Structures are given as C-alpha cells and as structure tokens.
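Participant: predicted model follows, preceded by the sequence.
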Amino acid sequence: MPRIFDFGGREVERSVTVASLRALKGGGRHAAQVTAETAEEAGAAEAAGIEMVVCRAANVSRVREGSRRVFVTAALGFADVVTSDEILRTAFSAVTAGADAVITGRGLDTVRMLANEQIPVMGHLGFVPRKSTWVGSIRA
C-alpha cells in the first residue's frame, strides 16, 4: 500500500493514489468507488476492499475517522459553493481535512481553476439529474 503525504501534511497510506488511478487508464483494470458519508460507511467500504469513496466536502473528517486508507473524493455541492472563492475555499478545506481529490459537476473553467491550484479534480460523466433540462429528458 503506497505511503504518501496528504494535503494536510500527514504521512498516510492509501489504497490508490492519483498516480495509480491515472496508470489504470487503458489497462483494463478498474477501481471501485461508493458513497460514504459516515465513519461506519467508510470503514465498511475499506473492509469490503473498495478502493475509493465519495462524500460531501463537509463530511471528509467524519469519513476519515472510519478509514485512513481509502481514497476519498469530496463532492463540491452544486448549490453549496457557488462563487470561485467559495469553490476554492471549500476544496482547500476538504483536501487539508483528508480528501485526496474533489469532484464537481461544474464546467471546464472550474476544473481548470482547481487543477491550476494542484488540487486533484474529477469531472462528472453520466447521469446528472439536475441538468436533464439541457438534454431534454431524464437520461444518462
């Protein structure tokens, strides 16, 4: 299990890292990710061999109480953080609390802004119910 320093400066072990996730691309191997909002859910995910969890940014500390090893992605709530300053502040708070990355349903400018600050960021592909008006129906 890789040993790294997290964004809070703590030496930690992670089941996967950003580098190992990037190395998976095109290799046929996948990593599993589930939602965990509590310490109990994060602990259960780790015990089940799940490599990654996603949680709301406000719940990162709680999730880290349940697992120090799973890769945690903090969701930046679409309506919770609106301005660029709020997005950056929430993202920095999440990664210093123990998140390994953030996820956003916002546009490329937001992704670039976060990446320019060296914050690992995921976009969202697939079913986004709140944006169904853009595609004209509820579909993936």
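Facilitator: Arrived safely, thanks for sending. From a predicted model like this one, the values you see are computed outputs, not experimental measurements.

Participant: going forward, measure contacts between C-alpha atoms and count neighbours the same way
Facilitator: Will do.

Participant: so who does the residue nearest to Arg56 when sequence neighbours are not counted touch?
Facilitator: Distance criterion Cα to Cα, 6 or more residues apart in numbering; nearest residue to Arg56, sequence neighbours excluded, is Ala75 at 4.7 Å. Shown in contact with Ala75 (Cα atoms under 8 Å, 6 or more residues apart in numbering): Val54, Cys55, Arg56, Ala57, Val102, Ile103, Thr104.

Participant: next one for the comparison:
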Amino acid sequence: MSGRRLPTVADLLADKGKGQKTMLRYFSLDEAAAAEAAGIDIASVPDDILFHPRYRDAAPTVFSMTGRTHLEAGTPDDYLRWAAEAMNRGADAIYCSGSFDTVEYLANEYIPVVGHVGLCPARATWTGGFRAVGKTAESALKLMHDVKRYEDAGAFAVEIEVVPEEVASEITRRTGILLWSMGAGPGCDAQYLFANDILGYTEGHIPRHSKIYRDFAAEFARLQQERIDAFATFAADVASGAYPGEKHLVRMNPAELDAFREWLEHT
C-alpha cells in the first residue's frame, strides 16, 4: 500500500491502545503479496518462505516473524544461533515457545521475542489438550502471571490463544507489551488468523475462532479437475497423433536433409 513502511518493534509498541492491528499466518509468496496489497500489519511466516530471496519483494512492509517451538530449537544457545540467523535473513521478530529463561536469554541479546500463552499447541498437554484456557479465576490469574513473566523476561509481544475475551481484555490493559489475539476477542492489540482458514482450504477441524471469507477449497478442486482433464487430453492427442502438430515441429531445409541422408548412407 502506498505510504506504508515496515514498522519497527518501537512503532508497534507506540501504537498500543490505539486500535487493533491485523495479523496472518500464511504459507506462500502469493499469500504474502496478497497480505501486502491488503494492508495486513503483521505476519507469522514459515522460515522457508520468509528466507526466500523474493519474500521482501512480495511483502516489504509486513512486520514478519518466524520461529521454532522449544521442541524444535534445542538448547538456549541453539535457539540464539538460529534466531540470529533468522534476523540476519530478514525476520523482524522471533516466536519462542520456550521457557522464560530462554526468552530472557534471547532478549538480552536484543532479539525481539514473541511469547505464547493460553492454548499453545507445543505445550497443550499441560493445559488439558486443544481446549480453551483461562475459564476459571485461578487459571485466568495464571495467564496474567505468565504474561507479566514474559514482560519481565523482555518479550515485546505475546500471542494469546483461545482465552475468554474478558480475561484477555483485562490482561491487555494491565501490561505494557502487546497481546496478539487468536480466538481471544477484540480487546487485544491485534487480531490473528491463519490464511488457510480465511481462504477456506483448511483440511480437517476448523477452529471455532476462525472465519471463512472465501472458498478456495472448491476452486482448488476445480483447478485439479482442470489439470486432470488437460493431462488426459494430452495423452489422447499423443495416442491419436494429434500432438505434435505441424506448428510444434522444427523443419530442415530439404537440401540439407538430402545431404544428411546421403552422409548417413556412406558412413
């Protein structure tokens, strides 16, 4: 969008309380370009997409984070080495589902860190599986404490996932860092959805907090049938001799062809 520039962490923090940002998880350069054109503010991006040499051509002003869970990253030193590489290759921030000590370790080296509370898939066994978190006063208070621990550890933002709206709103008002809502209501600093849910091509369970805006699944199915039909027509043309046709061929000058054939007869 014209007039936009890539925001810094300081810019995002300065905007806290001034309305909600938009945030996507997307999976291709085409989706990145669409997010840029649509004016999306923040994105969570798989590292193979964010590190692509054309990523910033596609999304020059989308604040883009990538990350690894604590199950993937290894030790704090491993996490730091990977985070430094990611920042050098274009990431604006790093998602970390590791311990508060690991978050602090990264933040002390000036890595912009995003934490995660509520339903965190990599830690879901500790909160009862894939279900809402914070529906009791006790569990809501623990969420508040966890967000404050992230703040004390140096994180600048926290994804808050599948938490009662009232709880997320109260926590957001009581912290200086950013809360990015995935199914936690409109009282946070950003609304976060997956592109595959918005575009309607999620396979399997559709999260309650998702909203489908387009039916790409039907379009993908139509395109797949078009592929099948095209390939089948090609195979039929080969079988019948319809392909290749005259326009697909390279022809030789007849005199050169006669000379070639004569040489073949004498060699």
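Facilitator: The structure has been received and is ready for your questions. Please read all numbers here as calculations on a predicted model, not as lab measurements.

Participant: give me the TM-score for these two chains.
Facilitator: Once the chains are laid over each other, their TM-score by TM-score structural alignment, normalised by the length of the first structure reads 0.80; 128 aligned residues with a Cα RMSD of 1.9 Å.

Participant: ok so, going back, what residue in the second structure is paired with the residue nearest to Arg56 of the first structure?
Facilitator: Correspondence of Ala75 of the first structure to the second structure, assessed by TM-score structural alignment: Gly67.

Participant: what do you get for Met52 of the first structure?
Facilitator: So, by TM-score structural alignment, Met52 of the first structure is matched to Ile42.

Participant: how about Val135 of the first structure?
Facilitator: Val135 of the first structure maps onto Thr127 in the second structure, by TM-score structural alignment.

Participant: before we move on, what about Ala99 of the first structure?
Facilitator: Per TM-score structural alignment, Ala99 of the first structure is aligned with Ala91.

Participant: returning to that earlier point: just checking, the match of Val135 of the first structure touches Leu119?
Facilitator: Yes - in this structure, Thr127 of the second structure is within contact of Leu119 by Cα atoms under 8 Å, at 7.3 Å.

Participant: so between these two, which is more surrounded?
Facilitator: Leu119 (25 against 16; other Cα atoms under 10 Å).

Participant: that one and Trp126 touch, don't they?
Facilitator: No - in this structure, Leu119 of the second structure is not within contact of Trp126 by Cα under 8 Å, at 9.6 Å.

Participant: which SS state does the counterpart of Met122 of the first structure in the second structure fall under?
Facilitator: Matched by TM-score structural alignment, Met122 of the first structure corresponds to Val114 in the second structure. Following DSSP: H, G, I helix; E, B strand; the rest coil, Val114 of the second structure is assigned to strand.

Participant: for burial, what's the neighbour tally of Val114 of the second structure?
Facilitator: 26.

Participant: tell me how far it lies from Ala37 of the second structure.
Facilitator: Distance, Val114 of the second structure to Ala37 of the second structure, using Cα to Cα, to the nearest Å: 25 Å.

Participant: got the residue ranges for the strands in the first structure?
Facilitator: 3-5, 11-13, 33-35, 52-56, 71-75, 101-103, 121-122 (DSSP state E).

Participant: please tabulate these in a markdown table and include distance to Arg64 of the first structure as additional columns.
Facilitator: Shown next, in a markdown table, are those (distance: least, Cα to Cα, whole Å):
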| stretch | distance to Arg64 of the first structure |
| --- | --- |
| strand 3-5 | 15 |
| strand 11-13 | 11 |
| strand 33-35 | 13 |
| strand 52-56 | 10 |
| strand 71-75 | 8 |
| strand 101-103 | 13 |
| strand 121-122 | 19 |
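
Participant: skipping adjacent residues, who's closest to Val103 of the second structure in space?
Facilitator: Spatial nearest neighbour of Val103 of the second structure, chain neighbours left out: Ala153 (6.2 Å); criterion: Cα to Cα, 6+ apart.
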